[in-house]
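Trainee: Have a look at this fold, sequence not included:
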């Protein structure tokens, strides 16, 4: 039986201003990662919304690979877990209370959370590239607490109303969908031009669905795990699957992937123009580099290790292949909501496991063990007697 303990480690200020906790105790279970790579389910403080903020009841949070990475490795690149931090950033919820000056939302509104709060004043924010803001306060990245908790305050500006036909589960999928949308826009997928998706995990499957909706064709998706490829085929029946051969070098796997595209009569032009690399694994990035046609694009969406030593530099150079990267997203929530509300994308089949907030630890362990066959694990809090 899990013991819920009051958490006294959470900071009492945000942006340097003091926070006022509610005088009436409220049960606010939260899942936190510690600096020594442990997880704990504990009670966290509940704060009144500050100016421009809303207090939310978090209804659904998806478990992301980055949550697992912070738990097991304590860092992603320069992002380091240095103390206790509430995980979670793929979330939707209900507005409970509005702070001073909030006019765009009212209590009872159903919303999806855009988890990054940029500074708004640096040259990148002023240029509209707020996803690159170095001072962004991103939910679930130390020291900014995330959404695997019952109550959370968040700026109203970064809360997006859910249409009536979009569920909380779908609203929580907007965050990983946004990653994919930013990648696809930056890659420039073309109607009727071939594309490859490397990796049939949650991001890869989202990329597959979005690529199909964009009109890119034919599509091939790759993975090591046959069960994930089977799921991909059911999810998007028109896709061709390729199981990566661990015994082959990257270039040999790339040759087999390219052979799946029928370009005998049109030469190199028929080879895949775009490769969406969704794993971040070095060998997969190298395979992607050899898969794209000359003059094509490799868009790395996956998060990988800090240094990669084996990229085929001269191949990329001589073939003028654009090797591109993204950092999260910007201005994607409105378009993503339209895709879901308008039926352009049906992402509901991706949710393979749901756990109540009280069993959030089980959710992390399920997501972290590939043998469980999970696609997207979500943590839900269906209680209505909260607040």
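Mentor: Thanks, I have it. Small disclaimer: the values here were computed from a predicted structure and weren't measured.

Trainee: C-alpha from now on. contacts and neighbour counts both.
Mentor: Noted.

Trainee: number of nearby residues for residue 77?
Mentor: Using other C-alpha atoms under 10 Å, residue 77 has 11 neighbouring residues.

Trainee: correct me, but it touches residue 305?
Mentor: Yes. If you go by C-alpha atoms under 8 Å, residue 77 and residue 305 touch, sitting 7.4 Å apart.

Trainee: Tell me which stretches of the protein form helices.
Mentor: 65-73, 123-126, 168-172, 174-187, 202-214, 226-235, 250-259, 282-291, 313-318, 333-341, 360-368 (DSSP state H).

Trainee: Redo those as CSV? Include mean neighbour count and distance to residue 347.
Mentor: Converted to CSV, the helices of the chain look like this (neighbours: other C-alpha atoms under 10 Å; distance: least, C-alpha to C-alpha, whole Å):
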stretch, mean neighbour count, distance to residue 347
helix 65-73, 19, 18
helix 123-126, 14, 31
helix 168-172, 25, 7
helix 174-187, 22, 9
helix 202-214, 23, 8
helix 226-235, 17, 9
helix 250-259, 18, 26
helix 282-291, 24, 25
helix 313-318, 13, 34
helix 333-341, 18, 8
helix 360-368, 19, 18
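
Trainee: Okay, one more to line up with it:
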């Protein structure tokens, strides 16, 4: 097997530059597979690592190959691997937990404190021609699924985990805050779950228009920044009906922005659930404690996902989730720096930017 082959990779540096550099082809160990990533989606966390050099305690301390929303081809397997074989098309679950701590043992491996996550320093991500990964966290794709659909399993899993934890009710109204990639993925899932009515909010008319194209029956509402969170909450509630009990019992916050979380606190019905899926800053200075307390509103959070790849693959393969419209831009691996810059500029109107690699073989 050739180990001197060219392995172009997209790296962010400690001084916030994006570079396309050659990497070594990694060596296989027991339990691992060698993958040629064919499609990688650009995530907001990739942009954050590039521009800010960290996400909370996760810091870029050296050159880092980006990418974690990925699918590709198996091109080699360790001798003990039996779940996939050379030539299989797979989607990659990017987290590799320790599988020994109490969180892993109880099934909450997404909360493992010793997790290795590709595309987060020091673990190389999928924006390279050749990637080694734990065979337990790759999942074979059906013939009717594309590489880009396989890459979308990751952001859809983020939404799916939040939706699961929100304990949605069939035929009940739901509000989604934020029409970015995760908000739109959440929209697809709550629509598939039979929720009605569905309201989605955002500051951007363009993104709200996109949401309507994705799910025509959704009620798209532009946030008026001149209103207080209380006033906005009342305004959104009226979209569900005139009575107090018409207000949504489930509100899914997909931005992580403090003002949006506060608005959602005044939107959700008493005895409801406020599910925060978005990732925000470390500390909020304004949190309506008594509003939530008096109304016995359960505030819940989600962190990544677990056990979602087979389910999301099945939902896409069966046609229950129509996800192709989420892809707005595609770039070859050799122009991935342009792709990241586009995704990082909100004025450009991208939803999901995909980096593709149609070249390369070992």
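Mentor: It's in. If you're wondering where the values come from, they're calculated on a predicted model, not measured in any experiment.

Trainee: TM-score of the superposition?
Mentor: Scored by TM-score structural alignment, normalised by the length of structure 2, the superposition of the two chains gives a TM-score of 0.98; 362 aligned residues with a C-alpha RMSD of 0.9 Å.

Trainee: returning to that earlier point: which residues do residue 77 and residue 305 of structure 1 both contact?
Mentor: Taking C-alpha atoms under 8 Å, 6 or more residues apart in numbering as the criterion, residue 77 of structure 1 and residue 305 do not both touch any residue.

Trainee: OK, contacts around residue 87 of structure 2?
Mentor: 73-75.

Trainee: Neighbour-wise, which one of those leads?
Mentor: In those, the most neighbours by other C-alpha under 10 Å go to residue 74, 24 neighbours.

Trainee: And that residue, what's its match in structure 1?
Mentor: Matched to structure 1 by TM-score structural alignment, residue 74 of structure 2 sits across from residue 95.

Trainee: May I ask you to confirm that that match is in contact with residue 104?
Mentor: No. Counting by C-alpha under 8 Å, residue 95 of structure 1 stays clear of residue 104, with 11.3 Å between them.

Trainee: Count residues in the vicinity of the residue mapped onto residue 225 of structure 1 from structure 2, would you?
Mentor: Counting by TM-score structural alignment, residue 225 of structure 1 corresponds to residue 204 in structure 2. Residue 204 of structure 2 has 17 neighbours, counted by other C-alpha under 10 Å.

Trainee: Now residue 204 of structure 2. Nearest residue, chain neighbours left out?
Mentor: Nearest residue to residue 204 of structure 2, sequence neighbours excluded (C-alpha to C-alpha, 6 or more residues apart in numbering): residue 222, at 6.9 Å.

Trainee: Counterpart of residue 182 of structure 2 over in structure 1?
Mentor: In structure 1, the residue paired with residue 182 of structure 2 according to TM-score structural alignment is residue 203.

Trainee: Show the contacting residues for that match.
Mentor: 176-177, 180, 278, 302.

Trainee: gap between residue 192 of structure 1 and residue 136 of structure 1?
Mentor: Distance, residue 192 of structure 1 to residue 136 of structure 1, using C-alpha to C-alpha, to the nearest Å: 38 Å.

Trainee: The residue nearest to residue 204 of structure 2 - how many residues pack around it?
Mentor: Residue 222 of structure 2: 15 surrounding residues under other C-alpha under 10 Å.

Trainee: residue contacts, the aligned residue in structure 1 for it?
Mentor: Alignment note (TM-score structural alignment): residue 222 of structure 2 maps to residue 243 of structure 1. Going by C-alpha under 8 Å, 6+ apart, residue 243 of structure 1 touches 222-226, 229.

Trainee: Looking at structure 2, which of those hold up?
Mentor: Shared with structure 2 under both residues aligned by TM-score structural alignment, their matches' C-alpha atoms under 8 Å, the contacts from the contacts of residue 243 of structure 1 are 222-226, 229.

Trainee: Excluding sequence neighbours, find me the nearest residue to the residue positioned nearest the centre of structure 2.
Mentor: When C-alpha atoms, centre = their mean is applied to structure 2, the residue found nearest the centroid is residue 155 (2.7 Å). Excluding its sequence neighbours, the residue lying closest to residue 155 of structure 2 (C-alpha to C-alpha, 6+ apart) is residue 182, at 6.4 Å.

Trainee: The nearest residue to residue 353 of structure 1 once chain neighbours are set aside: how many residues sit nearby?
Mentor: Excluding the flanking residues, the one nearest residue 353 of structure 1 by C-alpha to C-alpha, 6+ apart is residue 377, at 4.8 Å. Per other C-alpha under 10 Å, the neighbour tally for residue 377 of structure 1 reads 21.

Trainee: Residue 377 of structure 1 matches what in structure 2?
Mentor: Taking TM-score structural alignment, the alignment pairs residue 377 of structure 1 with residue 353 from structure 2.

Trainee: again, but for residue 51 of structure 1
Mentor: With TM-score structural alignment as the criterion, residue 51 of structure 1 lines up with residue 30 in structure 2.

Trainee: do the same with residue 146 of structure 1
Mentor: Looks like residue 146 of structure 1 aligns to residue 125 there (TM-score structural alignment).

Trainee: measure its match to residue 112 of structure 2 for me?
Mentor: Separation of residue 125 of structure 2 from residue 112 of structure 2 (C-alpha to C-alpha) stands at 19 Å.

Trainee: More neighbours: those two, which one.
Mentor: Higher neighbour count among residue 125 of structure 2 and residue 112: residue 125, with 28 against 20, using other C-alpha under 10 Å.
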